[in-house]
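J.: Just need the structure, nothing else, for what follows:
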Amino acid sequence: MARALAPVIARQQWRLLARDRRLGVLAIALLLVLCTAALAGAALHQARERERAAAQVEEAQVWAMQGPANPHGAAHFGRYLFKPVSPLAVVDPGLLPQLGTSLKLEAHANNPARNRAIDGGTALDRFGGLSPATMLQVLAPLLIILSGFAAFSGEQARGLLRQEMAAGASPVTLMAGRLAGLGLIVLLVLAVASAAGAASLWMAGGSAAELGPLLWMIAGYALYLFAFTGLTLAASAAFASARTSLVLLLAFWAMATLFVPRLAPTIAEAAAPTQSGPAFEAAVTKEVMEGPSGHDPRDARLERLRQDTMRRYGVAKLEDLPIDFNGVALFHGEALSTAIYRRHFAALYDGYDRQAQIQRALALVSPFQAIRPWSAAIAQSDQHAHRRFLEQADGFRYDLVQRLNRAIIHRPKEGEGPYMADVAAITRDAKFVATPAPIREALSRHWIDLAILTGWAALSLLLAFGAARRLGRASA
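T.: Okay, here's the model as predicted:
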C-alpha cells in the first residue's frame, strides 16, 4: 500500500509545483540564463581561441624573421606562448579568469603567466562569473529551497498533512514521494544543463571525447543538488512553520555558497602561507648567486667549470679549446637556473595544494567546497591544469635555449666580432604542443570530492527520513 502511494504523492507534489506560477517563472528564468551562459561562453571561447591561434602564428613569424642574430641574444629576445583553453571550460571557467594567458620564454628565467582575464577591465569580463557552473552551484540550490521549503510545514499549518496520514500514507512514504517529486526539478535542471553543455562543447570545437568528462561533471552536480533537496525537505518536516524552515534554509544556502567560499582562501592562506612574487624571485636569485647552501658562489662554480672543461680537452688555456667556453658556461648556467626554478616552483605549487586541502576540509560545512574543485578539475580549468601547461612550456623553453647554447659551443672559430647565426634554422624543429591531462588523472586526484558529495547526499537522506519519522510520532 505504502509503495503504491509514493508515486501518487510524487505526481501530486509535481503538479503543485507546476501550478505555482512564481516557481515556474523562476525555473524558466534559471534555465534560460543557464542556456544563455553556455551558448555565450561557447561563442566567447571561439573568439578567444581564434585570437590565440592568430597571435601564436604571428609570434612564430616574428621569431622566424629575425635573420642572423646572436643565439644568446635571441634566447633573451625570447618567444611567447598563449595558453590554449579546454572546451569544457565553457561549462566551468574555474580559475581561468585569475590565471595568466600568455607566457614569455627566455634564457635564465621561468616567468609567470601574464595577462589575466580579470585584469582586462572590459565590460564583457565583468560578466565572467556568469557560467553554467555558477547557475548550478549557486542558483539551482536556491530554486530547490524555494520549491520545497513548505512541502511539509505548509501542509501541516493548513491541516492537510494530518488528512494525508489519516488516509493511510505514512510520513516515510510522504517523504519518499516528495523527494521523488522535488527530484524531478533536479532532473529537469540537469537535463537542460547537459543539453546546453553538449551544445556549447560542439560550438566551442570540442569532440565526442569531452562528453564523457561532461557526464562525470553532471554526476557531481546531481549529488550536490540532491543534497540540497534532502536538506530542504528535512527542514520542512522538522519545523512546523514554513517561515522558520525558509529562513534557516536560506541562511544555510548563503553560508554554503557565498560566505564559506569567500572565507576559505583567507583561512587557507593563514594556515599554510605561500611566498609572494617578490619573495619567490629573491629566493631564486639568492640561490643562483650563492648556491643552495649559501657557501658556493657563482664565481667559484664558474672557475671549477673552466678547469673541468680544460682538463676534459687536455688544454692549458681557454683559447686552445676547440669549442667556445662561453657557450659551455651558458649551457651549464641554464641547467642550474632551470633546476632551481623548477624546485622552487614545485614547492610553491605544493603549498597551493596544501591550501586546497584546507579548503576541502571546509566541505564538511559546505558542499560547495567539494563541487567547485570537482567541476573545475573535470573542466581542466583548475590550478593543476595551469601547472601542467607551465611545466610543459618550461620544458619547451629549456630545450629551445639549450639548442641556442649548443650553437654557441660549436660555433666556427674563424671570424671576428660577435657570433651571428640563423636562429630560426637552429630551432626549426622546436614545436610546442600542449597536451591536456587525461580524465582519469582528474578523477584519481579528486575522488575525495565526489566521496564528500556522496556523503552530503546520504546525510540529507538520513535527516529527511529522520525528520519524517519524528513528524509521524508527533502527529500520532
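
J.: contacts, neighbours, all on C-alpha from now
T.: Fine.

J.: Run a quick check on residue 221 versus residue 371, I expect a contact.
T.: Yes: shown here, residue 221 and residue 371 form a contact pair, counting by C-alpha atoms under 8 Å, at 7.0 Å.

J.: which neighbours do those two share?
T.: Common neighbours of residue 221 and residue 371, using C-alpha atoms under 8 Å, 6 or more residues apart in numbering, are residue 137.

J.: Spell out the secondary structure type for residue 418.
T.: When the structure is split into helix, strand and coil by DSSP: H, G, I helix; E, B strand; the rest coil, residue 418 lands in coil.

J.: which non-adjacent residue is nearest it?
T.: Once its chain neighbours are removed from consideration, residue 418 has its nearest residue in residue 70; the separation is 7.1 Å (C-alpha to C-alpha, 6 or more residues apart in numbering).

J.: Sequence B follows; please return its structure for comparison with A:
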Amino acid sequence: MILFDIARKETKEILREKRVWLLTSILLLLAIVSVAISLNYHHQLTAEYQEAESKARQQWENQSLKNPHSAAHGGTFIFKPTSALSFIDTGLDSYLGTSVFLEAHKQNDAEYKQIADQNDLGRFAQLTPSFILIYLFPLFIILIGFGVFTQEKERNTLRLILSQGTTFIDLALGKSFALWFVVLLFFIPLFLIGGILIFSFDTNTDILFRYFILGLNLILYYGIFIYATVMISAVSTSGNVSLVILMGFWISSALIIPKMISVVAQSIYPPPSALEYQAKLKEDLEKGIDGHNPFSASAQLFQDSVLKANNVDSIQKLPFNYSGLIMQAGEEHETIVYENAMQRLTDLYEEQLGLYQKTSFVSPTILMHLLSMRLCQTDLYANRDFTKQAENYRIDLVRQLNYDLKDNSAYGDWKYIPKDSTFFEKTVSFTYKPVLLQQNNQIWVLPMLLLLFWSLISATAMIWTSSKIKVER
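T.: Sure thing, here's the model as predicted:
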C-alpha cells in the first residue's frame, strides 16, 4: 500500500539523521533523570508520611489522661497519603500542602507546602516525568519533523515524487505515520516501564486505570503536534520558516497562553486577602453560639431551650453536663461558618479553574496539564476531597470528646478526666479514601473530549491543507 511505503521510507530517513538520535539521547537522558529524581522524592515523601502518621496517632493515643475538651484543643495532625501516580506529576501538592492540624473550634488549611522553601527558579524547573511528557516531548516532535516537507522542497525532489502518481494527501499521511512510528517507538517503552514502577507501588485497579487513561490522552496530545508539524512543513517555503512557526506554536501553547489565562482568571475572580477572609469569618462566628461564652445572646437562647426541653429551671439540674452540650453546640455553629467560608473560597478557585479550562481550546498544553494533575490525584479536586474528609473527621472526633464530657461529668467539673486509661486509643481514627476515577467522570471526560477534538481538528486541517496545495510537476 502506497501510504505504508511512504511511511517506511520517511521513517528510515528520519532515523538516519544524526540530529534525531542526538535529540532522542538528550530526551532519554532527561527522562531517566526525571524518573530517578521523582522516584527518590516519592519514596522519601511516602516514608515521611508513614512515619508522621504513625507518630501523630501514637502521640494522640499515648497522651496523658486529661479533660476531653482540653485534648480537643491540644489537637492532632493527619496527613494525605501520596498517590502512586504522584511521582509522575506532583501537581499542586507542593503548593496546597499535605497535612492538616485538627483542633476544636477551628478548621485549618493544609500545611507542609514544600514549594514555600524554594525560589522562583526552583518552582519553575521541577524536572518531573510530566514535564518531559507534556512540555519537552512535543518539542521533540517539532524538532524531528519540521523538515518532513521542506527538505523535499529544498532538494527539489517533491515534484519527482508527485510525478510518480503520489498525491500530496498520501505524502502528508505517510509522513505523519512515520512521525507516529518514531514517537511511539520512544513513548511505548517509557510508558510500559512507568506502568511497571506504578504496579510495584500500588496494585489498585483505580490507579492502573488512571495510568491507562493518562497514556491515551498523551497519545491524543502528541497527535496534535504531529499533524500540526506535518501541515506547517507542507505550507512552509523553507525549514527555517517551518521551525519558527512551530516553535511559536509550542511557546504560545506551553508558556504564553497559560500564563495569560492565569493572570486574567485572577483579575476576574480575585481571591480575598487574608485580612478580609479573617474579618468575614470573625463576623459570621459572632452571630452564633460560642461554646466558651455562655453569656452571649445566642448562648442564652440555647440555654433556655435546653432547660425548657428538660423541664428544669437551672443547668445544674440537667441530667448531663451542660458544658459539654454547649461546647458541641458552639462547635456545630463554627463548623457551618468555616464550611461556608471554605466553600466561598473553593467556589472562587473553581471559577478561576473553570475559566482556565473553558479557554483551553486555544492551548492543548493547558488541557493536557489539567488532565495529568487530575489523573495523578494532585489537583485542586483531590486536595479539596482530602480537606473535606479531614474536616469530617475533625467534626466526628470533637463530637466524641464533647459528648464524653457531657455524659460522664458534672457541670462545672473541669478537672474531669475519663476513667478508662485507653480512652484516647478508642477515639475514631482517620483513613483517607480517595475518590475512584469512575465515580468522578466529570473531572476528566470533558477535557479528554476536548483533547480528542483538538486532535481531530489538527488531522482534518492537515488533510484539508494538503488537498489544497498545488505543485507544478
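
J.: Could I get the TM-score for this pair?
T.: Structural agreement between the two chains, given as a TM-score (TM-score structural alignment, normalised by the length of structure 2), stands at 0.93; 468 aligned residues with a C-alpha RMSD of 2.3 Å.

J.: on that earlier part again, what's the counterpart of the residue nearest to residue 418 of structure 1 in structure 2?
T.: Across the two structures, residue 70 of structure 1 finds its equivalent in residue 67 of structure 2, going by TM-score structural alignment.

J.: contacting residues around its match?
T.: Taking C-alpha under 8 Å, 6+ apart as the definition of contact, the neighbours of residue 67 of structure 2 are 405, 414, 415, 416, 417, 418.

J.: conserved subset of the residues you listed in structure 1?
T.: Under the criterion both residues aligned by TM-score structural alignment, their matches' C-alpha atoms under 8 Å, those that remain in contact after alignment to structure 1 are 415, 416, 417, 418.

J.: sorry, back to before: can I get the contacts of residue 67 of structure 2 in a markdown table with distance to residue 125 of structure 2 and neighbour count?
T.: Below are the contacts of residue 67 of structure 2 laid out as a markdown table (distance: C-alpha to C-alpha, whole Å; neighbours: other C-alpha atoms under 10 Å):
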| residue | distance to residue 125 of structure 2 | neighbour count |
| --- | --- | --- |
| 405 | 52 | 27 |
| 414 | 54 | 15 |
| 415 | 55 | 8 |
| 416 | 55 | 15 |
| 417 | 53 | 20 |
| 418 | 53 | 16 |
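
J.: Present those residues as a markdown table; the columns should include distance to residue 90 of structure 2.
T.: As requested, the contacts of residue 67 of structure 2 are arranged in a markdown table below (distance: C-alpha to C-alpha, whole Å):
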| residue | distance to residue 90 of structure 2 |
| --- | --- |
| 405 | 43 |
| 414 | 46 |
| 415 | 47 |
| 416 | 46 |
| 417 | 44 |
| 418 | 43 |
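
J.: Farthest pair within those residues?
T.: The largest separation in those, counting by C-alpha to C-alpha, is between 414 and 418 at 11.7 Å.

J.: Show me what residue 230 of structure 1 lines up with in structure 2.
T.: In structure 2, the residue equivalent to residue 230 of structure 1 is residue 227, according to TM-score structural alignment.

J.: how close does that match sit to residue 255 of structure 2?
T.: Separation of residue 227 of structure 2 from residue 255 of structure 2 (C-alpha to C-alpha, to the nearest Å) stands at 21 Å.

J.: of those two, who's got more company?
T.: Shown here are residue 227 of structure 2 and residue 255; by other C-alpha atoms under 10 Å, residue 227 has more neighbours (28 against 15).
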